[in-house]
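**Q** structure of the sequence below:
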Amino acid sequence: MTALENQTFGEEYRVTGHIDVFSINKKMKAFECYESISAFNQLQNLKDGFLVTANLLVRAKLFKRVVLFDEHPFSGGDKEWTRSATALGHKIKYVPNSIVNHPARSTWPEMTQKLRRTTGGKITIFPDYKISAFRSFFPPIEAASHIIKHKNSNLRVKTLVFLVAYRIQALLIFFINKKRAIHTRAYMREHLP
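**A** As a prediction, the model looks like this:
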């Protein structure tokens, strides 16, 4: 909060800043490396037209003016809400020294829990969201491009991040198909006699 104490913003502003993903270990584990590069890139999110709520300040009046925040059990409500606010013309102020520290997920169970939640959110928000099973056999080229460009990481970290990204890409196929089957069964129970 100290980064914002001497600044004033109009009611129409949403204020955001950097999210620092940290590890409690001296030497980061593979999943922590992955999170340090791939999670919470608020500047990129800003360019893509949304923000995550891990570092977002909004006045109560503005929050109530925008569509209700969807608190469904999956993920993505923050993206929907911030996109709605942007569509209504509400501005975003990025304050670089407004920093939130967020612990990196460090184990495979923590990572799969996040993947289930985020994949469920994508399917809930975008019912046509798909990933080709064929694609899961190939290296994650888009992720590799992002990993290579990351300036503050050494070769060990970049290699670990790439391997985790590859493993996640293959697992996403399973989650998407499973979530789609669950949604289809729920829809059928609700809408068919």
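**Q** for the rest of this, base every contact and every neighbour count on C-alpha atoms.
**A** Noted.
**Q** helix/strand/coil for residue 24?
**A** Secondary structure assignment for residue 24 (DSSP: H, G, I helix; E, B strand; the rest coil): coil.
**Q** could you measure residue 179 against residue 36, distance?
**A** Distance of residue 179 to residue 36, given as CA to CA, to the nearest Å: 27 Å.
**Q** comparing those two, which residue is more hemmed in?
**A** More neighbours sit around residue 36 than around the other of residue 179 and residue 36, counting by other CA atoms under 10 Å; the figures are 24 against 17.
**Q** run this one through as well so I can compare:
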Amino acid sequence: MIEFTVVIPAYNDAVRLEKCLKALSQQTLPSDKFIVKVIDNNSIQDLKSIVERFRFAEYLFEAKAGSYAARNNALDNINTPFIAFTDSDCIPQENWLECALSTLRDSGDGVGAIGGKVMLFAENERPNLCEYYDMVTGFDQQSYIEKDGFSVTANLIVKRSALTKTGVFNALLMSSGDKDWCLRMQQQGLTLVYCKQAIVAHPARNSVKQIKTKLKRLFGGFYHNHKYVEPNPLFSLLGLIKAALPPIQNLKQMQKLKHSLKLSVLTQLKLFGFFYYLKLYTLVFRLRLILGLVKQVERL
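**A** Now for the predicted structure:
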């Protein structure tokens, strides 16, 4: 019996997509227990030829821009009891699906989905400032799930029965569609649970350009939602004023992780300055969005 459908939206990034699929080919869960659907979200790069190298994977195409529209494309005619979402730049650990299956089987009917750990890693032994930034500000899945009630789709595994009750993702959203779906699921009386054993790894961004691209993508998505779906306080006068203040929240995050990341005092000072610089960068970008000076935002 096939237990899982793994859903992966992809927009270019062919090299990392291949790494993701290779990691899935090495799962401890037998390959006849899962299938993979890769949804090409109108990429320029040739993703189809990569997907076709893996016999467990199916290539789909979605022209409508947005990762949530792409995920919805794959959700038609899914018959497996569980659906596992991850991203094309993630590397699932070899026991990812096996741990998820064990947790889901042991959960009661009241559990609709689980979120696993997203582990950020530096590609070199000594991370640079950008990699430290990404690891400090990265995916705190346990906090997201237990405090904020959502899991990112980099590592979200749901029961098909929960998807049937909740419905698909809101394709109008260009950002935070994972949070929207998880909150809607819980409104149906179902629970979201954290599973620390189900792990996907994610490479930390290692350049200022990569981090700025991520920030433009996120805030571009936030502004799209603000303009067309629901007002976002990030773009209010108070939100803009707060964006000019020192990054105290980032400082708290850094203090929490300074021992595990072995941050020297000098590195902490550099990081704080880098945090402030990027916070002001997003403030300027928000103002440009409001004034209509940004014609095209980064794709999700």
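**Q** give me the TM-score for this pair.
**A** The pair, once superposed, lands on a TM-score of 0.82 when counted by TM-score structural alignment, normalised by the length of the first structure; 183 aligned residues with a CA RMSD of 2.5 Å.
**Q** mind listing the strands for the stretch 1-150 of the second structure?
**A** Counting by DSSP state E, counting those that start in this stretch, the stretch 1-150 of the second structure has these strands, from start to end: 4-10, 34-40, 57-61, 82-85, 91-92, 111-121.
**Q** now the ones you listed in JSON lines, with mean neighbour count and distance to residue 252 of the second structure?
**A** JSON lines is the format used below for those (neighbours: other CA atoms under 10 Å; distance: least, CA to CA, whole Å):
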{"stretch": "strand 4-10", "mean neighbour count": "26", "distance to residue 252 of the second structure": "33"}
{"stretch": "strand 34-40", "mean neighbour count": "24", "distance to residue 252 of the second structure": "38"}
{"stretch": "strand 57-61", "mean neighbour count": "18", "distance to residue 252 of the second structure": "42"}
{"stretch": "strand 82-85", "mean neighbour count": "23", "distance to residue 252 of the second structure": "30"}
{"stretch": "strand 91-92", "mean neighbour count": "26", "distance to residue 252 of the second structure": "28"}
{"stretch": "strand 111-121", "mean neighbour count": "23", "distance to residue 252 of the second structure": "18"}
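**Q** nearest to residue 191 of the second structure, out of the ones you listed?
**A** Nearest of the strands of the stretch 1-150 of the second structure to residue 191 of the second structure, taken as CA to CA: strand 111-121 at 4.5 Å.
**Q** any idea how many residues pack against residue 75 of the first structure?
**A** Using other CA under 10 Å, residue 75 of the first structure is surrounded by 22 other residues.
**Q** surely it meets residue 121?
**A** Yes - with contact defined as CA atoms under 8 Å, residue 75 of the first structure and residue 121 form a contacting pair (4.4 Å).
**Q** so what corresponds to residue 176 of the second structure in the first structure?
**A** Alignment of residue 176 of the second structure against the first structure is given by TM-score structural alignment, with residue 76 as its counterpart.
**Q** what's the separation between that match and residue 90 of the first structure?
**A** Taking CA to CA as the criterion, residue 76 of the first structure is separated from residue 90 of the first structure by 19 Å.
**Q** do the same with residue 53 of the first structure
**A** Using CA to CA, residue 53 of the first structure is found at 16 Å from residue 90 of the first structure.
**Q** before we move on, what about residue 110 of the first structure?
**A** When residue 110 of the first structure is compared with residue 90 of the first structure (using CA to CA), they lie 34 Å apart.
**Q** of these two, who's got more company?
**A** Using other CA under 10 Å as the criterion, residue 110 of the first structure and residue 90 rank with residue 90 on top: 17 against 12.
**Q** got a list of what the more buried one touches?
**A** Applying CA atoms under 8 Å, 6 or more residues apart in numbering to residue 90 of the first structure gives the contacts 12-14.
**Q** tally of neighbours for the match of residue 176 of the second structure?
**A** Counted with other CA under 10 Å, the burial measure for residue 76 of the first structure works out to 22 neighbours.
**Q** pretty sure it is touching residue 123, no?
**A** No - with the criterion set as CA under 8 Å, residue 76 of the first structure and residue 123 do not qualify as a contacting pair; they are 9.9 Å apart.
**Q** what lines up with residue 249 of the second structure in the first structure?
**A** In the first structure, the position corresponding to residue 249 of the second structure is occupied by residue 142, as judged by TM-score structural alignment.
**Q** helix or strand for that match, which one?
**A** Under the criterion DSSP states H and E, the helix or strand holding residue 142 of the first structure is helix 141-149.
**Q** that helix: what's the following helix or strand?
**A** Beyond helix 141-149 of the first structure in the direction of the C-terminus, DSSP H and E gives the next helix or strand as helix 155-191.
**Q** and that following helix, what's buried?
**A** Residues 157-166, 168-173, 175-176, 179-180, 183 are the ones in helix 155-191 of the first structure that count as buried (16 or more other CA atoms under 10 Å).
**Q** work out the gap between that helix and the centre of the chain.
**A** Centre-to-centre, helix 155-191 of the first structure and its host chain are 14 Å apart (CA atoms, centre = their mean, to the nearest Å).
**Q** in terms of secondary structure, what does that helix contact?
**A** Packed against helix 155-191 of the first structure, as judged by 3 or more CA pairs under 8 Å, 6 or more residues apart in numbering; DSSP states H and E, are the following elements: helix 30-38, helix 108-125, helix 141-149.
**Q** which of those helices sits closest to residue 64 of the first structure?
**A** Judged by CA to CA, the one of these that comes nearest to residue 64 of the first structure is helix 108-125, at 21.0 Å.
**Q** what residues does the closest one touch?
**A** Applying CA under 8 Å, 6+ apart, the external contacts of helix 108-125 of the first structure come out as 31, 73-77, 105, 129, 172, 175-176, 179-180.
**Q** which one of these is nearest to residue 61 of the first structure?
**A** For those, with residue 61 of the first structure as the reference and CA to CA as the criterion, the closest is residue 77, at 18.6 Å.
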